[in-house]
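Colleague: coords please:
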Amino acid sequence: MITNFLLEHSALVPVAILLVALVCAVLGHLFAGRRRVLWTLAAVALVPVFALTLVPTGRTIDEILCTVQFSLPTLGSVELLANVALFLPPVYFAALASRRPVTMFAAGSALSAVIEALQAFVPAIGRACDTNDWMMNTIGAIFGALLAAGTARLAQPGRSARTMSS
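Modeller: Have a look, this model is predicted:
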């Protein structure tokens, strides 16, 4: 249903990504410092990642297949932009929980590469590897890590008091 709506209104995909980022930022700010909650949110955010990338499609691909291409998305490329939104939340929450945005960015990019490799080398799941998916997932991981770094900076105790006294 959401996919069909976004396909019909592809110009709204960037707005959807901004909404995902906004919801993450609000939850991250609410639960800043509560690492167990943040790790739980990161785990929950991984559910759609695995569901949309590794759940078998019901068809089998007969050969190892990986499309190698690197193209920047346009507003009409719903699937590419959806990959950005897919990796933003888990990296964001993991970066806040671990307090290591660079490490979680790298972990998000590596997870995406592993998923693409599994899609290429496990034909039974019926999915095909695509370097554009990895690249867009990595961009989502970058956004998640940057947003987490910003949220962590804003959530530092005493930050508003220091800012006001300057």
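Colleague: going forward, measure contacts between C-alpha atoms and count neighbours the same way
Modeller: Fine.
Colleague: so the closest residue to residue 130 other than its chain neighbours versus residue 141, what's the distance?
Modeller: Leaving aside its chain neighbours, residue 130 sits nearest to residue 67 (4.6 Å; criterion: C-alpha to C-alpha, 6 or more residues apart in numbering). Using C-alpha to C-alpha, to the nearest Å, residue 67 is found at 21 Å from residue 141.
Colleague: likewise residue 29?
Modeller: For residue 29, the distance to residue 141 under the criterion C-alpha to C-alpha works out to 18 Å.
Colleague: quick one, helices of this protein?
Modeller: 2-8, 13-30, 35-53, 78-98, 101-121, 131-154, 159-165 (DSSP state H).
Colleague: mean neighbour count, these: which tops it?
Modeller: A comparison of the helices of the chain by mean neighbour count, using mean count of other C-alpha atoms under 10 Å, puts helix 78-98 on top with a mean of 26.
Colleague: that helix packs against which elements?
Modeller: Under the contact criterion of 3 or more C-alpha pairs under 8 Å, 6 or more residues apart in numbering; DSSP states H and E, the helices and strands touching helix 78-98 comprise helix 13-30, helix 35-53, helix 101-121, helix 131-154.
Colleague: mind putting the ones you listed into TSV with distance to residue 162?
Modeller: Rendered in TSV, the data for these read as follows (distance: least, C-alpha to C-alpha, whole Å):
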stretch	distance to residue 162
helix 13-30	19
helix 35-53	25
helix 101-121	24
helix 131-154	12
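Colleague: to compare against the first, here's another:
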Amino acid sequence: MDRLDTIIASLLNCSARNLCDCLNHPDEIQKVEKYLKGKTLQTTYKNQLGEYKDFQYDGITKESARKQMAYNGFKNVTVDQHFYVRHRICLRYANNPCVIEKHRNGHERFYPLELVKVKQGDKSDIYLGQKFPKSTPLLDENNSKYNDNYYDSYRLW
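Modeller: The predicted structure follows:
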């Protein structure tokens, strides 16, 4: 799956480098909000435990990763600096905004667009018809629920 910055750039008909200029317009931000609303995102880098992080999209910052303060401003560290020090990732497009993940306690986490992708198999990408077929073998009238051969064919072990 493509990174989020390339997906948004193709949605707005601009390059990933010029994305910071495109996202200054309210109409363009609404397009992005409409596309990402309800989607599950995933980081493209692994944390210290070797896992990718999944999170819900909660918004996009007005500031770039170079200017947005991490840790709610407590340590006077920007998002760009955090990713270099903590993960040894030098952002290619540090002037682009970040994706916001909001926690219940009011704390926000910021992820640069180039380090996030839309999670594959996201529920919003699956049509209900594909997820719930019209007929299933268990509901067919031709299959008797007391037929042992029928149940043996569906055993997974």
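Colleague: report the TM-score for the pair.
Modeller: After superposition, the two chains reach a TM-score of 0.27 (TM-score structural alignment, normalised by the length of structure 2), with 84 aligned residues with a C-alpha RMSD of 5.6 Å.
Colleague: which positions in whichever helix in structure 2 runs longest come out as buried?
Modeller: Criterion DSSP H: the longest helix present in structure 2 is helix 26-36. Buried residues in helix 26-36 of structure 2, defined by neighbour count with 16 or more other C-alpha atoms under 10 Å: 29, 32, 36.
Colleague: for it, packing partners?
Modeller: Contacts defined by 3+ C-alpha pairs under 8 Å, 6+ apart place helix 26-36 of structure 2 against helix 4-12.
Colleague: next SSE after the helix it packs on?
Modeller: For helix 4-12 of structure 2, the following helix or strand on the C-terminal side (DSSP states H and E) is helix 19-22.
Colleague: which strands or helices does that following helix pack on?
Modeller: With contacts defined as 3+ C-alpha pairs under 8 Å, 6+ apart, helix 19-22 of structure 2 has these neighbours: helix 4-12.
Colleague: what angle do the helix it packs on and helix 26-36 make?
Modeller: With axes from the mean of the first three to the mean of the last three C-alpha atoms, to 10 degrees as the criterion, the two stretches helix 4-12 of structure 2 and helix 26-36 enclose an angle of 120 degrees.
Colleague: show me what helix 4-12 of structure 2 is packed up against.
Modeller: Contact analysis of helix 4-12 of structure 2 by 3+ C-alpha pairs under 8 Å, 6+ apart lists helix 19-22, helix 26-36, strand 116-118 as its packing neighbours.
Colleague: can you lay out these as CSV showing distance to residue 99 of structure 2?
Modeller: Formatted as CSV, the helices and strands packed on helix 4-12 of structure 2 follow (distance: least, C-alpha to C-alpha, whole Å):
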stretch, distance to residue 99 of structure 2
helix 19-22, 13
helix 26-36, 10
strand 116-118, 8
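Colleague: of the ones you listed, which is nearest residue 4 of structure 2?
Modeller: Comparison of those against residue 4 of structure 2 by C-alpha to C-alpha identifies strand 116-118 as nearest, at 4.8 Å.
Colleague: buried ones in the closest one, by neighbour count?
Modeller: By 16+ other C-alpha under 10 Å, the buried positions in strand 116-118 of structure 2 come out as 116-118.
Colleague: tell me who's in contact with the residue of structure 1 most remote from its centre.
Modeller: The outermost residue of structure 1 relative to its centre, with distances by C-alpha atoms, centre = their mean, is residue 165 at 37.3 Å. With contacts defined as C-alpha atoms under 8 Å, 6 or more residues apart in numbering, residue 165 of structure 1 is in contact with no residue.
Colleague: separation between the closest residue to residue 97 of structure 2 other than its chain neighbours and residue 128 of structure 2?
Modeller: Sequence neighbours aside, residue 64 is the residue nearest to residue 97 of structure 2 in space, at 4.1 Å (criterion: C-alpha to C-alpha, 6+ apart). Summarising the geometry, the distance separating residue 64 of structure 2 from residue 128 of structure 2, computed by C-alpha to C-alpha, is 37 Å.
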